[in-house]
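Colleague: Just need the structure, nothing else, for what follows:
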Amino acid sequence: MFLFTVVLLTVLSGAGQAADGHTYRRTDPVTGQQLLCDRCPPGTRLGAHCTSSCETSCVPCGPGLYTEFWNYIPDCLRCDACSDHQRVVRPCNGTVNTVCECEAGFFWDQHFCRTHSQCKPGHGVKAAGTPHRDTMCELCADGHFADVRKMHAACVSHSACKTDEQLVMPGSRWHDNVCATCDHLTLKGLVDVFEPVLSGLHIQYGAPIERLQKLVHRRLRRKRFGKRAALRRDEGPVHETSEEVHLNLPSIVEESNLNHLADRIARIILRFQHRCNGSAPLTL
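Modeller: Coordinates of the predicted model:
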């Protein structure tokens, strides 16, 4: 295989043999005469060598074949086919080989196209991935975040609350500041306010948003009515399947980060309600 490659490259380039790029030297096997033969142009191959009485004969390359340089090779080269997750940038046309490139969302990694990496929570895109390079990520600086709900988000500054809003929950490296007005003191309003945080937790931990909401609601009830009352309300009027009950009460959840985060959100909601003087109690 190595010998064939060397011979093929020598034939294509004519190193040490050609008077110029369009000719090559050979010895006539009949007369022994040294001849200077014309090479075949790109898109063709050698049909027959020149002789003392005939010029070089060239044959066009057929479909799916090509030659890119002036040559005297006996067979045209086969056009390359794009592999998985590649697209054709330039089709093979007889004089140039197929040019392939990784499709959107992939980059070339030595032998195949790989999916662009997703930045970890708290990290944003420093340089977007290209067909030739993977995504480059960086840790978001203090006061900045990369929205974990977006696949390729860059680090941006935390948003400032509007003049009629209060800061309910400071932003982190993976979510923005949570701002609200006292008009949000309804169950639906607070769910909407914390939706980015709950969605981010869903992405990071794989827990359904409904499950996270139930964890927060239970802790609010527990802080207001006590643990036993909260559990009774969980197990009473709510019609759940056995699987949903299992998801609500396993010890693994009680020991996870979700439990701590649900407690934190519940405390934040209660403090916010307390700050809204004269507002109606939150209906759970």
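
Colleague: use CA for all of it now, contacts and neighbours both
Modeller: Will do.

Colleague: The spatially most central residue of the chain and Lys188: what is the separation?
Modeller: By C-alpha atoms, centre = their mean, the chain has its centre lying nearest to His116, at 3.4 Å. In this structure, His116 and Lys188 are 37 Å apart, going by C-alpha to C-alpha, to the nearest Å.

Colleague: Verify the stated contact: Cys137 with Gly129.
Modeller: No: at 9.9 Å, Cys137 and Gly129 do not qualify as touching, with contact defined as C-alpha atoms under 8 Å.

Colleague: Ile252: neighbouring residues, count only.
Modeller: 11 (other C-alpha atoms under 10 Å).

Colleague: Now do it against His260, distance only.
Modeller: 12 Å.

Colleague: At which residues are the helices of the stretch 51-200 of the chain located?
Modeller: Secondary structure of the stretch 51-200 of the chain by DSSP state H, counting those that start in this stretch: the helices cover 187-193, 195-205.

Colleague: Name the residues of the longest one that are buried.
Modeller: So that's helix 195-205. Buried residues in helix 195-205, counted by 16 or more other C-alpha atoms under 10 Å: Pro196, Val197, Leu198, Ser199, Gly200, Leu201, His202.

Colleague: Next up, the contacts around the first one.
Modeller: Residues near Pro196 by C-alpha atoms under 8 Å, 6 or more residues apart in numbering: Arg149, His175.

Colleague: same for the lengthiest helix in the chain, what does it pack against?
Modeller: For the chain, the helix that runs over the most residues, judged by DSSP state H, is helix 257-275. Where contact means 3 or more C-alpha pairs under 8 Å, 6 or more residues apart in numbering; DSSP states H and E, helix 257-275 is packed against strand 166-169, helix 209-225.

Colleague: what about the residue lying closest to Cys100 once chain neighbours are set aside, how many neighbours?
Modeller: Counting by C-alpha to C-alpha, 6 or more residues apart in numbering, Cys100 lies nearest to Val88, which is 4.7 Å off, once chain neighbours are set aside. By other C-alpha under 10 Å, 15 other residues sit near Val88.

Colleague: isn't Val88 right up against Asp80?
Modeller: No: using C-alpha under 8 Å, Val88 is not in contact with Asp80, being 10.4 Å away.

Colleague: Identify the contacts common to those two.
Modeller: Going by C-alpha under 8 Å, 6+ apart, residues that sit against Val88 and also against Asp80 are Thr98.

Colleague: quick one, what contacts Asp84?
Modeller: Phe112, Cys113.

Colleague: Go again with 10 Å.
Modeller: Contacts for Asp84 (C-alpha atoms under 10 Å, 6 or more residues apart in numbering) come out as Cys102, Glu103, Phe112, Cys113, Arg114.

Colleague: Could I get the contacting residues of the most far-flung residue of the chain relative to its centre?
Modeller: Computed with C-alpha atoms, centre = their mean, the residue of the chain farthest from its C-alpha average is Thr31, at 65.5 Å. Counting by C-alpha under 10 Å, 6+ apart, Thr31 makes contact with Thr51, Ser52.

Colleague: now the other sequence, so there's something to compare against:
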Amino acid sequence: MLLLTTMLILGCCSGASTEPHMQTFQHEDPYSGRLLECQLCPPGTYLRKACSDDSSKSDCATCPTGSFTELWNFIPKCLRCGMCVGNRVVKKECTPSQDCVCECKQGYYFNKWLQDCTRHTECSSGYGVISKGTAEKDSKCEQCSSGFFSVEISSDAPCTPHSSCTAADKHVMLKGRTWHDVICASCAEIISRDGAEFLRQILPGFVSHDKMSVSKMRRFVKNNPPAGSSRPTHASISRLSQSDLIGRIKSWVHMATVEQIRKLPETFMKSRIIVGADKLQWRLERIDALVKLCKSKE
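Modeller: The predicted model follows:
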């Protein structure tokens, strides 16, 4: 049926012609038996009745709502308009003479290899977007260069320049990295706050950037529920994606007390996140050393 419809649209049956000056097709009159040259119906219409000995013109009718024909034709019924499903949205509505045109929805692009809409690539912490994705192309990432950083996992955020820490009374608490900004403060600020608060500032980027395995993330989330919440079950944790787990850990960091942040290296060790624990412990010792230095100057 589909092949026949296509042939009728293209005018390839019954001696039809698609030449611009010969938009006709041959039709045998059922009463006289004569072979007639009937006019094709223009785009946006369909053939309601072919010409006859009594009428030299074909009877063409406009396609009803929800259907179309794009070419000169002699089909008895218009084609049904397509639908934009899945991760596609309507770019152009269907008209009597043209099918609807779909495009990938916001945050997706058309992957030619898969012939489907795929979510834009998200740049990990330490990488920034150098070319934002569109409905036709994917986003492109590049590692942040010296003096720039990116904290979030994002498909549209570029790298950001490190903050300046040039004031005479400021100390560099932690040097900037590709995944976190420079942390600097005056001695007055350093003494007035627990050093763990400065460590908290880099933890969102640390969680995203430090390549801990999904199994270790799940262990941490299971053993460290948010304040006031019961410990989640193994089944509920196993359903969480890597992105979900990172989000859970970041939420815990945001709500954690100063004492919990200070004990985070120890907490990581209990979850067997050894490398991460060592990195955090080194940074915490660096911060505490500056606190002592500032206090000695009072």
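
Colleague: Please state their TM-score.
Modeller: After superposition, the two chains reach a TM-score (TM-score structural alignment, normalised by the length of the first structure) of 0.73; 252 aligned residues with a C-alpha RMSD of 3.4 Å.

Colleague: Minimum distance to Phe107 of the first structure: which of the helices and strands packed on helix 257-275 of the first structure has it?
Modeller: Nearest to Phe107 of the first structure, of all these, is helix 209-225, at 32.9 Å by C-alpha to C-alpha.

Colleague: before we move on, back to that, need the helices and strands packed on helix 257-275 of the first structure in CSV with mean neighbour count and distance to Thr27 of the first structure, can you?
Modeller: Output for those, formatted as CSV (neighbours: other C-alpha atoms under 10 Å; distance: least, C-alpha to C-alpha, whole Å):
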stretch, mean neighbour count, distance to Thr27 of the first structure
strand 166-169, 18, 87
helix 209-225, 18, 81
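
Colleague: Let's have those in CSV, adding distance to Leu247 of the first structure.
Modeller: Shown next, in CSV, are these (distance: least, C-alpha to C-alpha, whole Å):
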stretch, distance to Leu247 of the first structure
strand 166-169, 27
helix 209-225, 8
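
Colleague: and of these, who's closest to Val178 of the first structure?
Modeller: strand 166-169 (4.9 Å).

Colleague: helices and strands around the closest one, which ones?
Modeller: Using 3 or more C-alpha pairs under 10 Å, 6 or more residues apart in numbering; DSSP states H and E, the elements in contact with strand 166-169 of the first structure are strand 178-180, helix 257-275.

Colleague: got the ones you listed as JSON lines, with distance to Phe4 of the first structure and mean neighbour count columns?
Modeller: Below are these laid out as JSON lines (distance: least, C-alpha to C-alpha, whole Å; neighbours: other C-alpha atoms under 10 Å):
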{"stretch": "strand 178-180", "distance to Phe4 of the first structure": "68", "mean neighbour count": "21"}
{"stretch": "helix 257-275", "distance to Phe4 of the first structure": "62", "mean neighbour count": "16"}
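
Colleague: Dump the ones you listed to JSON lines, plus distance to Lys150 of the first structure.
Modeller: Compiled in JSON lines, those are given as follows (distance: least, C-alpha to C-alpha, whole Å):
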{"stretch": "strand 178-180", "distance to Lys150 of the first structure": "17"}
{"stretch": "helix 257-275", "distance to Lys150 of the first structure": "21"}
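
Colleague: Out of those, which is closest to Ala15 of the first structure?
Modeller: Shortest separation from Ala15 of the first structure across these is recorded for helix 257-275, at 68.7 Å, computed as C-alpha to C-alpha.

Colleague: Cys61 of the first structure contacts Thr95, correct?
Modeller: Yes: judged on C-alpha atoms under 10 Å, Cys61 of the first structure makes contact with Thr95 at a distance of 8.7 Å.

Colleague: got any residues that touch both of Ile252 and His260 of the first structure?
Modeller: Joint contacts of Ile252 of the first structure and His260 (C-alpha under 10 Å, 6+ apart) do not exist.

Colleague: if I look at the counterpart of Asn177 of the first structure in the second structure, how far off is Ser243 of the second structure?
Modeller: Superposed on the second structure with TM-score structural alignment, Asn177 of the first structure falls opposite Val182. Between Val182 of the second structure and Ser243 of the second structure the computed distance is 25 Å (C-alpha to C-alpha).

Colleague: neighbour-wise, which of these two wins?
Modeller: Val182 (21 against 11).

Colleague: so what's the more buried one closest to, chain neighbours aside?
Modeller: Val182 of the second structure's closest residue in space is Gly176 (C-alpha to C-alpha, 6+ apart), at 3.9 Å.

Colleague: The one you found: neighbouring residues, count only.
Modeller: 20.

Colleague: what do you get for Arg149 of the first structure?
Modeller: Here the count is done by other C-alpha under 10 Å, and Arg149 of the first structure has 18 residues near it.

Colleague: now Ser279 of the first structure
Modeller: 12.

Colleague: now it, what's its secondary structure?
Modeller: Recorded secondary structure, Ser279 of the first structure: coil (DSSP: H, G, I helix; E, B strand; the rest coil).

Colleague: Surely it touches Leu185?
Modeller: Yes: with contact defined as C-alpha under 10 Å, Ser279 of the first structure counts as touching Leu185 (7.8 Å).

Colleague: Now list whatever residues contact both of those two.
Modeller: Gln273.

Colleague: Adding distance to His49 of the first structure, write the helices of the stretch 51-200 of the first structure out as JSON lines.
Modeller: Below are the helices of the stretch 51-200 of the first structure laid out as JSON lines (distance: least, C-alpha to C-alpha, whole Å):
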{"stretch": "helix 187-193", "distance to His49 of the first structure": "80"}
{"stretch": "helix 195-205", "distance to His49 of the first structure": "68"}
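
Colleague: of all the ones you listed, which lies closest to Ile265 of the first structure?
Modeller: Nearest of the helices of the stretch 51-200 of the first structure (C-alpha to C-alpha): helix 195-205, 9.5 Å.

Colleague: angle of the closest one against helix 257-275?
Modeller: 170 degrees (axes from the mean of the first three to the mean of the last three C-alpha atoms, to 10 degrees).

Colleague: Might you quantify the distance of helix 195-205 of the first structure from its chain's geometric centre?
Modeller: 20 Å (C-alpha atoms, centre = their mean, to the nearest Å).

Colleague: Glu197 of the second structure: neighbouring residues, count only.
Modeller: 17.

Colleague: From what I see, it and Ile261 are in contact.
Modeller: Yes: Glu197 of the second structure lies in contact with Ile261 (C-alpha under 10 Å); the separation is 7.8 Å.
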